[in-house]
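Q: Prediction below, plus the sequence it came from.
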Amino acid sequence: MSEFELDGRIARDSDLVTELTLCQLRIQNDRRWPWLVMVPQRAGMTEIFELSPEEQALLSAEVNKVATALKTVTGATKINVGALGNIVRQLHVHVIARFEGDPNWPGPIWGFGQAEPYGESQKQDFLNKLVEALS
């Protein structure tokens, strides 16, 4: 069995927040939306159904925990959760806070405009609140 290796595109576009039991929790470097990416640390996985039933349950629990923390920290109108993977095949789940009036509300965020990187202090402030909400 091969070892888990993070897809280079995910590594390039996000930063590690913490490691959960199953997933790496990462923040997408785009301040337009509080956007988290969860990557199950299992080699060769592209689909949720490829995980064992126990891992599927753990993924669901971790996604719910992260989504709840994101909603608490941001007060978002809606939390979007999706596992698309058409371009980046490695199994990963997006957890995104959306607000009425955000840059593409209510449309999808994919392919909309250009990413706007966080300032370091802005990102750190958000992550401190998120990590506190997760604990």
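A: Nice, thanks for sending it over.
Q: Every contact and neighbour count from this point should use C-alpha atoms.
A: Will do.
Q: Check what contacts the helix or strand containing Met38 and list those residues.
A: For Met38, the element it lies in under DSSP states H and E is strand 35-40. Residues from elsewhere that reach strand 35-40 (Cα atoms under 8 Å, 6 or more residues apart in numbering): 14, 22-28, 59, 63, 91-97.
Q: could you redo the last one with a cut-off of 7 Å?
A: 22-28, 91-97 (Cα atoms under 7 Å, 6 or more residues apart in numbering).
Q: try it against this one:
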Amino acid sequence: MFELHPQLKRDCRDLGRFTLCRLLLMNESRYPWFILVPERAGVSEIHQLSDTDRHQLADESALTAQTLAELFQADKMNIAAIGNLVPQLHIHHVVRYRSDPAWPAPVWGKFTPSPYDDGGLERVSERLIQALPAGLLQTGP
């Protein structure tokens, strides 16, 4: 049975589910940073997914990246499945700007996280949810 890794639960806000993946927002205010987690138990690598799930992951990742790039006017999208600290398969989608504090280096481990203020997490979450095609993201239990 699928269960979200405790570190992802601590670091992120759960926004809802696509067909395969759970969509999370990282609580790091320097970057619009979203994570897709395929809801498959015991999977730590993309190659462990079925052919159907790999294609679905690619589709959900491409849609997420395109939506984020347009919504946040990204200079570059950083997309990666690293998993060195959190073994559960998860795909980072980080909006990058030439003016951001880590540019051009990767954002991972660069700074101590700077959480959103009280309303910031909600505002960023709602912006993405509203930008996605209606009915694509399932929210709630």
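A: Perfect, I can see it now. Everything numeric here is computed off the predicted structure, so don't read it as measured data.
Q: Got a TM-score for the pair?
A: The TM-score (TM-score structural alignment, normalised by the length of the first structure) is 0.95; 133 aligned residues with a Cα RMSD of 0.8 Å.
Q: one step back: quick one: the strand holding Met38 of the first structure to the second structure mean distance?
A: Once the two are superposed, strand 35-40 of the first structure sits an average of 0.5 Å from its aligned residues in the second structure (mean Cα distance after the TM-score superposition for the first structure).
Q: What range does that strand cover in the second structure?
A: Using TM-score structural alignment, strand 35-40 of the first structure lines up with residues 33-38 of the second structure.
Q: residues contacting the corresponding residue of the second structure for Val93 of the first structure?
A: Alignment note (TM-score structural alignment): Val93 of the first structure maps to Ile91 of the second structure. Neighbouring residues of Ile91 of the second structure by Cα under 7 Å, 6+ apart: Ile35, Leu36, Val37, Ile79, Ala80, Ala81.
Q: ok, Ile91 of the second structure to Gln56 of the second structure distance?
A: For Ile91 of the second structure, the distance to Gln56 of the second structure equals 13 Å [Cα to Cα, to the nearest Å].
Q: Next, count neighbours for Arg31 of the first structure.
A: By other Cα atoms under 10 Å, the residues close to Arg31 of the first structure number 15.
Q: Contact partners for it?
A: Glu116, Pro117, Tyr118.
Q: If you drop the residues flanking it in sequence, what lies closest to the second one?
A: Closest residue in space to Pro117 of the first structure, ignoring its immediate chain neighbours: Asp30 at 4.8 Å, by Cα to Cα, 6 or more residues apart in numbering.
Q: can you pull the contacts of the residue opposite Pro115 of the second structure in the first structure once aligned?
A: Under the alignment (TM-score structural alignment), Pro115 of the second structure pairs with Pro117 of the first structure. Residues in contact with Pro117 of the first structure (Cα under 7 Å, 6+ apart) are Asn29, Asp30, Arg31.
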